[in-house]
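>>> Using only what follows, build the 3D model:
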Amino acid sequence: MSKLRVGLLFGGRSGEHEVSISSARAIALALSAEENANKYEILPFYIQKDGRWLAGDVPQQVLTSGKVPQLPENETPSANSLLSTTKNNLTRWQFPSQVGEVDVWFPILHGPNGEDGTIQGLLSLMQVPFVGSGVLGSALGMDKIAMKMAFAQAGLAQVKYVTLTRAQIWSNPCIFPKLCDEIEATLGYPCFVKPANLGSSVGIAKVRSRQELETALDNAASYDRRIIVEAGVIAREVECAVLGNDQPQASVVGEISFESDFYDYETKYTEGLADLLIPAQLPDSVTRQIQDMALQAFAAVDAAGLARVDFFYVEATGEILINEINTFPGFTATSMYPQMWAKSGITFAELVDRLIQLALERHSTPLG
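Here you go, the predicted structure:
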């Protein structure tokens, strides 16, 4: 029986390019593990930061070294690269020929252009199975405003929030102070200012004063045309992993603790700045409620395959507030998502295998 050819797609144009490489290396190792080596053949595809797709030697070198390759800008394209042609000052890309050899895609791309529905739309047009949510689930999971609307429709408790647009912040200086007045009256301080469509805490700021609020809103507007401001809350930060399609399962619950002001990009990806406790020390009833809410959130955005759902547990009142869903979380051996499944009895190699099988299952379902 021939091996299934897995198109491992990584890199990308987002600020999480390096994180994607780390995740891809871990997945490649899992696909090469004894239990998977006879089932799968890896076809690596690396997307450079300028958007060019590469196949063949370069992606394999990136997987081996874990480093972003230094390729000359005027490099002559080869048969293994995403060829470019220029017409009317527009660059047009052609995919590497190996794209047509892929049986199932594993798009381990984080952030914009990776987990926001764009690459999922492309892969859907290819009519080849791929791991993870489709266009709708990915788009809802990426856009914090649309996500919160879906959660509200599902009856999931959340922190208070206010939504804004770049036009409101930048277009009329007379309106801006009124917007800040509304935020202060509705949410108070501290509060968090976030671009609606960036992952891994990029562009997020915790603010405690009018001056900090104005600066943070201006900064967030430079990242995205849609901005959300959320009320701060004194709570434990807990997470739950979900695996499956129409009948998903929830993992044990994990907890994150850290000394920094909030769980920002540096804290997430710098070793030693955050502690992960799996399973979290919670009452059984709270754990069950978090798991149930994670499954509800998964269904609310029409997610598939995998997701990590983040919550605030307000210990003083017993409230559980959903924070967000991540439809393609970090996937290194030390990332929260695979660790929660490891503590639930599913090894990393088995987890990767299950995700591929779920992709095949979903693709075989009509209108899947």
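>>> going forward, measure contacts between C-alpha atoms and count neighbours the same way
Fine.
>>> the helices in this protein, which residues?
For the chain, the helices defined by DSSP state H cover 17-31, 34-37, 57-65, 118-126, 135-142, 144-153, 166-170, 176-186, 210-223, 265-269, 284-300, 336-343, 348-364.
>>> what about the third one, distance to the chain center?
To tie it back to what came earlier, the one meant is helix 57-65. In terms of CA atoms, centre = their mean, to the nearest Å, the centre of helix 57-65 is found 23 Å from the chain centre.
>>> if we can go back for a sec, closest to residue 43 out of the helices of the chain?
helix 57-65 (8.9 Å; CA to CA).
>>> Can you convert the helices of the chain into JSON lines and add a column each for mean neighbour count and distance to residue 108?
JSON lines is the format used below for the helices of the chain (neighbours: other CA atoms under 10 Å; distance: least, CA to CA, whole Å):
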{"stretch": "helix 17-31", "mean neighbour count": "22", "distance to residue 108": "6"}
{"stretch": "helix 34-37", "mean neighbour count": "14", "distance to residue 108": "18"}
{"stretch": "helix 57-65", "mean neighbour count": "17", "distance to residue 108": "13"}
{"stretch": "helix 118-126", "mean neighbour count": "15", "distance to residue 108": "10"}
{"stretch": "helix 135-142", "mean neighbour count": "24", "distance to residue 108": "13"}
{"stretch": "helix 144-153", "mean neighbour count": "19", "distance to residue 108": "20"}
{"stretch": "helix 166-170", "mean neighbour count": "16", "distance to residue 108": "30"}
{"stretch": "helix 176-186", "mean neighbour count": "15", "distance to residue 108": "36"}
{"stretch": "helix 210-223", "mean neighbour count": "18", "distance to residue 108": "23"}
{"stretch": "helix 265-269", "mean neighbour count": "16", "distance to residue 108": "17"}
{"stretch": "helix 284-300", "mean neighbour count": "20", "distance to residue 108": "19"}
{"stretch": "helix 336-343", "mean neighbour count": "23", "distance to residue 108": "13"}
{"stretch": "helix 348-364", "mean neighbour count": "19", "distance to residue 108": "11"}
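>>> Here is a second sequence; please produce its structure as well for comparison:
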Amino acid sequence: MKQGEARYIAVIMGGTCGERDVSLETGVCVVRNLREAGHKVLPVCIHPDGQWEVAGDSGDDPGGWFVGKRSPALEIASDLASAGIECVFNGLHGPGGEDGTIQGFLRFVGLPFTGPDVAPAALTMDKALTKAVLMNAGIRTPRGFSFPPTAAEEPPGALRAWVEEISAEMCFPWIVKPNCLGSSVGIELFRNAEELLGQVEEKECRWRPVSGLCGPGFLIEEVIGGRELTCGVLEVGREGAVSLPPIEIRPVTSEFFDYEAKYTPGATEEICPAPLDETTSAAVAEMALRVHHLFHCDPLSRTDMFLDAAGDLVVLEVNTLPGMTATSLIPQSALEAGFDLPDLFDKLTRHGIAREAMRKAVETP
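Model (predicted):
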């Protein structure tokens, strides 16, 4: 399915954080569909130790892609540029991949890339900063407080006093989530202070392995009841930013959309398009567009929100590098809007090339 002139594209996947497995799934899906679109594609993996590897055998079986030599990032990136790579499709997720780090690195070595630029990536990856920007813009978002990464090491009395102080301002239940991780990694629901304190004080507290990756620790938020919705925005054509059909998320086996609900087959019902009346559907699309522009998310974003019992929209967060497997939310809504995966990935790639060309034209004296 050729969409236009064939390009030479590197697809980067993997990474060093807890979202590595999701990224590998995204990367494999992107490689296959870009090839279907007629492009020459080179898979590239970032291993858990931070070393990079270019696929030795880039056939259709990903099991044989990354079994060879690993090298430092700068060495591989320089090789990609020398080999004539025209764009890097960013299939990474989480810290290092969608927080401005890889974006700044690729900008430094002169390789065009897909997804957000440095600043919007860094800002939207930080949930506490995102919340502050939303509140400053007058957009309703759940009340929340930052929870320090050293909470598990605090004296029990001090930690209890802090929890009691917060609970006086924000009633339970609470959602606790890592401040700078995505893919619903590490999200917990607590109904009372004893549940929370018990988890933090556990010798094998499951928060500890990710606490060092979460910026200012964790974010505690009030639970918003109602219908959970998500809406994507795509900005790759002359028409500018356009909203994609919203999706309603209905967890089947858990109380909320946690990691298991998101990635276990059959654990969540994802309805696209969401069964909303025309007025509400338009309001969801308008909110997604507003958030997209607020954070300069060019070329893609997915805004998660709740429709509460009063019919008001409450924005949770914005994702600028959402999952891109065949069953991920953005591909579902893009397909409903008339974009199949080869077409979607082709458009994102060509946009990345055009954006870099425009930037260089502006910066060249």
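>>> picking up where we left off before, between the helices of structure 1, which gets nearest to residue 249 of structure 1?
That would be helix 284-300 among these, by CA to CA, at 7.4 Å.
>>> Report the contact partners of residue 72 of structure 2.
By CA atoms under 8 Å, 6 or more residues apart in numbering, the contact list for residue 72 of structure 2 reads 50, 51, 52.
>>> Out of the helices of structure 1, flag the one nearest residue 197 of structure 1.
That would be helix 135-142 among those, by CA to CA, at 5.7 Å.
>>> if we can go back for a sec, which one of the contacts of residue 72 of structure 2 has the most neighbours?
Using other CA atoms under 10 Å as the neighbour test, the contacts of residue 72 of structure 2 are led by residue 52, with 25 neighbours.
>>> how far away is the closest residue to it other than its chain neighbours from residue 55 of structure 2?
In space, and not counting its chain neighbours, residue 52 of structure 2 is closest to residue 46: 4.5 Å by CA to CA, 6 or more residues apart in numbering. Residue 46 of structure 2 is 11 Å from residue 55 of structure 2, where distance means CA to CA, to the nearest Å.
>>> Residue 185 of structure 2 pairs with which position in structure 1?
Aligned by TM-score structural alignment, residue 185 of structure 2 pairs with residue 202 of structure 1.
>>> can you check residue 228 of structure 2 too?
Using TM-score structural alignment, residue 228 of structure 2 pairs with residue 237 in structure 1.
>>> again, but for residue 306 of structure 2
By TM-score structural alignment, residue 306 of structure 2 lines up with residue 312.
>>> Would you confirm that that match contacts residue 320?
Yes: if you go by CA atoms under 8 Å, residue 312 of structure 1 and residue 320 touch, sitting 5.8 Å apart.
>>> circling back to that earlier point, name the residue in residue 46 and residue 55 of structure 2 with the higher neighbour count.
residue 46 (24 against 18).
>>> show me what contacts that one?
12, 13, 14, 15, 16, 52, 53.
>>> Looking at structure 1 now, which of the residues you listed still hold up?
Retained in structure 1 (both residues aligned by TM-score structural alignment, their matches' CA atoms under 8 Å) from the contacts of residue 46 of structure 2: 12, 13, 14, 15, 16, 52, 53.
>>> Tell me which residue of structure 1 lines up with the fifth one.
The pairwise alignment with structure 1 assigns residue 16 of structure 2 to residue 13, based on TM-score structural alignment.
>>> Now do the contacts for its match.
Taking CA under 8 Å, 6+ apart, one finds 47, 48, 49, 50, 51, 112, 113 in contact with residue 13 of structure 1.
>>> Which single one of those residues is nearest to residue 1 of structure 1?
residue 47 (30.8 Å).
>>> which ones are touching residue 231 of structure 2?
Counted by CA under 8 Å, 6+ apart, residue 231 of structure 2 has contacts 243, 244, 245, 246, 247, 284, 285, 288, 302, 303, 304.
>>> Right, I'll leave it there.
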